[in-house]
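J.: pasted the sequence and its predicted model underneath.
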Amino acid sequence: MTRTFTAMVYWEEDIYVAECPEVGTASQGETIEEAIANLKEATELYLEEFPLHKTSPRLLTTFEVMSA
């Protein structure tokens, strides 16, 4: 079965970090593509040990706040 997850990718110091909020996995890479590929592998390995129950798709959005 194929499932779709979210990848949040950001630059941290000198490497790209990718995180999957649905599962809690994270990985890194020198490029965005490498970080996502490593996250996919980490998530697949995680799910082999800790299978998830069926869940509904997540909504990803943004919002703004005022800051000083």
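T.: It's in. Values in this document were obtained by computation on a predicted structure and should not be read as measured data. Numbering: from 1, shown residues only.
J.: from here on, contacts and neighbour counts on C-alpha atoms
T.: OK.
J.: and for the spatially most central residue of the chain, nearest residue in space, chain neighbours not counted?
T.: With distances taken as CA atoms, centre = their mean, Cys20 lies nearest the centre of the chain, 2.2 Å away. Excluding the flanking residues, the one nearest Cys20 by CA to CA, 6 or more residues apart in numbering is Ala7, at 5.0 Å.
J.: second structure for comparison follows:
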Amino acid sequence: MKYTVNVIYEKDEHGYYVFCPQLAGCQSQGDTFEEARANIQEAIELYLETLTPAEIVERLSHEVITSSLEIAIA
């Protein structure tokens, strides 16, 4: 079965940090975006192997919304 999983990437001076908000503690990193993407995909697959089918559905049905806000600083 295939699921859509949300991941969030943060770039810093060391590369990319990436995590999955639907799966608490599921995170990874990479020197490049592509490496971080491959690493989080592997981390998610391994994480999901530890869950029952019901737990997978429960965690991945959690809605995640991201947005950007413009903030004015005086």
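T.: Received, thanks. Predicted model only: the values in this text are computed from it and were never measured.
J.: list the contacts of the residue nearest to the centre of structure 1.
T.: Neighbouring residues of Cys20 of structure 1 by CA atoms under 8 Å, 6 or more residues apart in numbering: Phe5, Thr6, Ala7, Met8, Ala26, Leu39, Thr43.
J.: for my notes, confirm the second one occurs in a strand.
T.: No: under the criterion used here (DSSP: H, G, I helix; E, B strand; the rest coil), Thr6 of structure 1 is coil, not part of a strand.
J.: if I look at it, how far off is Val65 of structure 1?
T.: According to CA to CA, to the nearest Å, Thr6 of structure 1 stands 23 Å off from Val65 of structure 1.
J.: the two: which has the busier surroundings?
T.: Thr6 (15 against 4; other CA atoms under 10 Å).
J.: got a list of what the more buried one touches?
T.: Cys20, Pro21, Glu22.
J.: got a markdown table for the contacts of Cys20 of structure 1, with distance to Pro57 of structure 1 too?
T.: Below are the contacts of Cys20 of structure 1 laid out as a markdown table (distance: CA to CA, whole Å):
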| residue | distance to Pro57 of structure 1 |
| --- | --- |
| Phe5 | 8 |
| Thr6 | 10 |
| Ala7 | 13 |
| Met8 | 15 |
| Ala26 | 19 |
| Leu39 | 19 |
| Thr43 | 17 |
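J.: what lines up with Tyr9 of structure 2 in structure 1?
T.: By TM-score structural alignment, Tyr9 of structure 2 lines up with Val9 in structure 1.
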